[in-house]
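Trainee: below are the sequence and a predicted model for it; my questions follow.
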Amino acid sequence: MITVHHLENSRSQRVLWLLEELGLDYEVKRYERDPETLLAPKALYDIHPLGKSPVIAEGDVTIAETGAIFEYIRDTHGAGEMMPEAGTQAARDVTYWLHYAEGSAMNPLLLKLVFTRLPLGASALMRPLVKGVAAKAMQAFVDPRVKEHVDYWEAHLQTTGWFAGSQLSLADIMMSFPLEAAAARAGAGERAAIADFLKRIHARPAYQRALEKGGPYAYA
């Protein structure tokens, strides 16, 4: 039995969705964020030294990081039609997007979140200054980088509607969080191909079941 240590409103939701798509048995241990800091609770640090989610455990195996979890589930339990045949371009694309999602896509989105929230932590006296610095950073660097990625996704999805091959794969589940986050924070949901992609994945029964089991998820 797979145990998923699941933090609300986090990347962990993708793991629940994958397990539902594959019809695997699993249990969920939920963790709530601190309402003020939005950080993970101490209980999650007892599971992983960095307090990160997702983390899964199966027998004596414990794995963190979404991409590594996806690869473990694929290699241990199989992914059926959601993993293209080895050696094909579609299979290589899956590998690419599994790494890209956290390696390249999330960096500018995280910066956007940080600079958006930065003025909130400043004193009333310093807030106008901090807000001005944050706005300049967003305009000069962060927003242009985010737009580059959003343009990239939109152009890619205009081909088959999916990230690897012509049907839902591990790549699409992995990429769901960057697209959902960008739709919430950067207007990516206004792009036609991205909006269509999000509409289709949100309508999937497995996605809906994962939401029921995972609890609060602000990006759906």
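Mentor: Good, I have the coordinates. Residues are numbered from 1 along each chain as shown.
Trainee: could you use CA atoms for every contact and neighbour count after this?
Mentor: Noted.
Trainee: can you map out the helices along the protein?
Mentor: In the chain, the helices defined using DSSP state H lie at 13-22, 42-45, 66-77, 89-100, 106-117, 127-137, 143-160, 170-185, 192-202, 205-214.
Trainee: which outside residues touch stretch 158-165?
Mentor: 84, 90-91, 93-94, 97, 156-157, 166-169, 171-172, 193, 197 (C-alpha atoms under 8 Å, 6 or more residues apart in numbering).
Trainee: in addition, the following structure is provided for comparison:
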Amino acid sequence: MLTVHHLNNSRSQRVLWMLEELGVPYQIERYERNAKTMLAPPSLQKIHPLGKSPVVTDGKSTLAESGAILEYLVETYGEGRFSPEPGTPSFLRYRYWLHYAEGSLMPPLLLQLVFDQIELKSPFLVRPVAKAISAQVKQLLVTPNLKRHLDFLESELEAHGAWFAGRSFSAADVQLSFPIEAASSRGLLAKRPKLTDWLRRIQERPAYQRALEQGGPFDLS
């Protein structure tokens, strides 16, 4: 049976959701982050050398990276569902969003998280300096970059309809869920009604709700 090596509060929640949409039987091997460092436990390295989640094992195959896993699941079990017809403009958009989510959108979100943590956790004596440097980097680099990406996403939904790859919900929407939920948890979707509505609609999907029940608490704030 297909096994999801699931780390709490991680990208592997998307994999559970995709499997619920597909209706594919699976089992979960659970891993918990270190409460202090928030890093994955070393035991994940036994499954994949990088020791990160998500990782899926299906028979003799071990797959890592969210986008690659979702593509594999849709191609193997989708029977034409959750992906536009190959060779169409919608398929090109679909492929683009599968890669964009981690390749372009997540890096500035991670930078913001890192600099937020620097401000919160720097030693007391250097905290004023650390906060000043962090604030300047966010003002000059991180915040404008995030705004550009979120404005872009908002305009794409405005121009192309309810879903990112076309008229129908697809694995591209699943892939984009993690960074957009992370942005929402940081209050970055204000005055972006299309993204806000998209997020509401994905979170109301029965398969999304079932995945939360399977995966356990999911908090990106």
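Mentor: Perfect, thanks for sending it. Computed from a predicted model, the values in this text were never measured in an experiment.
Trainee: superposed, what's their TM-score?
Mentor: After superposition, the two chains reach a TM-score of 0.96 (TM-score structural alignment, normalised by the length of the first structure), with 220 aligned residues with a C-alpha RMSD of 1.4 Å.
Trainee: related to what we said a few turns ago, nearest to His5 of the first structure, out of the helices of the first structure?
Mentor: With C-alpha to C-alpha as the criterion, His5 of the first structure lies closest to helix 42-45 of the helices of the first structure, at 7.8 Å.
Trainee: that closest one vs the second structure, average distance?
Mentor: Aligned to the second structure and superposed, helix 42-45 of the first structure gives a mean residue distance of 1.6 Å (mean C-alpha distance after the TM-score superposition for the first structure).
Trainee: give me the contact list for that helix.
Mentor: Applying C-alpha under 8 Å, 6+ apart, the external contacts of helix 42-45 of the first structure come out as His5, Tyr31, Gly51, Lys52, Ser53.
Trainee: give me that answer again for 6 Å
Mentor: By C-alpha atoms under 6 Å, 6 or more residues apart in numbering, the residues outside helix 42-45 of the first structure that reach it are Gly51.
Trainee: pull out the buried positions in that helix.
Mentor: By neighbour count on 16 or more other C-alpha atoms under 10 Å, the buried set for helix 42-45 of the first structure is Leu44.
Trainee: now stretch 153-173 of the first structure
Mentor: For stretch 153-173 of the first structure, by 16+ other C-alpha under 10 Å, it's 153-154, 156-157, 161-165, 168-173.
Trainee: how about stretch 114-121 of the second structure?
Mentor: Neighbour counts using 16+ other C-alpha under 10 Å place Phe115, Ile118, Glu119 of stretch 114-121 of the second structure among the buried residues.
Trainee: tell me the contacts of the spatially most central residue of the second structure?
Mentor: Against the mean C-alpha coordinate of the second structure, by C-alpha atoms, centre = their mean, the closest residue is Phe178 at 2.5 Å. Counting by C-alpha under 6 Å, 6+ apart, Phe178 of the second structure makes contact with nothing.
Trainee: how close does it get to Ile202 of the second structure?
Mentor: The gap separating Phe178 of the second structure from Ile202 of the second structure is 11 Å, by C-alpha to C-alpha, to the nearest Å.
Trainee: how about Leu70 of the second structure?
Mentor: For Leu70 of the second structure relative to Ile202 of the second structure (C-alpha to C-alpha), the value is 16 Å.
Trainee: for Met1 of the second structure, same thing?
Mentor: In terms of C-alpha to C-alpha, Met1 of the second structure sits 27 Å off from Ile202 of the second structure.
Trainee: compare the two and say which is more crowded by neighbours.
Mentor: It is Ile202, of Met1 of the second structure and Ile202, that has more neighbours when counted by other C-alpha atoms under 10 Å, with 17 against 10.
Trainee: quick one: neighbours of the residue nearest to the more buried one when sequence neighbours are not counted, just the number.
Mentor: Distance criterion C-alpha to C-alpha, 6 or more residues apart in numbering; nearest residue to Ile202 of the second structure, sequence neighbours excluded, is Tyr208 at 7.0 Å. By other C-alpha under 10 Å, the residues close to Tyr208 of the second structure number 22.
Trainee: what residue in the first structure is paired with Tyr208 of the second structure?
Mentor: Matched to the first structure by TM-score structural alignment, Tyr208 of the second structure sits across from Tyr207.
Trainee: quick one: its match and Leu16 touch, right?
Mentor: No. With contact defined as C-alpha atoms under 6 Å, Tyr207 of the first structure and Leu16 do not form a contacting pair (8.2 Å).
Trainee: any idea how far Gln117 of the second structure is from the residue in the second structure sticking out farthest from the centre?
Mentor: Each residue of the second structure has a distance to the centre, and by C-alpha atoms, centre = their mean the biggest one is for Leu125: 35.8 Å. Separation of Leu125 of the second structure from Gln117 of the second structure (C-alpha to C-alpha): 16 Å.
Trainee: picking that back up, roughly how far does the alignment partner in the first structure of the residue farthest from the centre of the second structure sit from Leu170 of the first structure?
Mentor: When the first structure is aligned by TM-score structural alignment, Leu125 of the second structure is paired with Leu125. Distance, Leu125 of the first structure to Leu170 of the first structure, using C-alpha to C-alpha: 48 Å.
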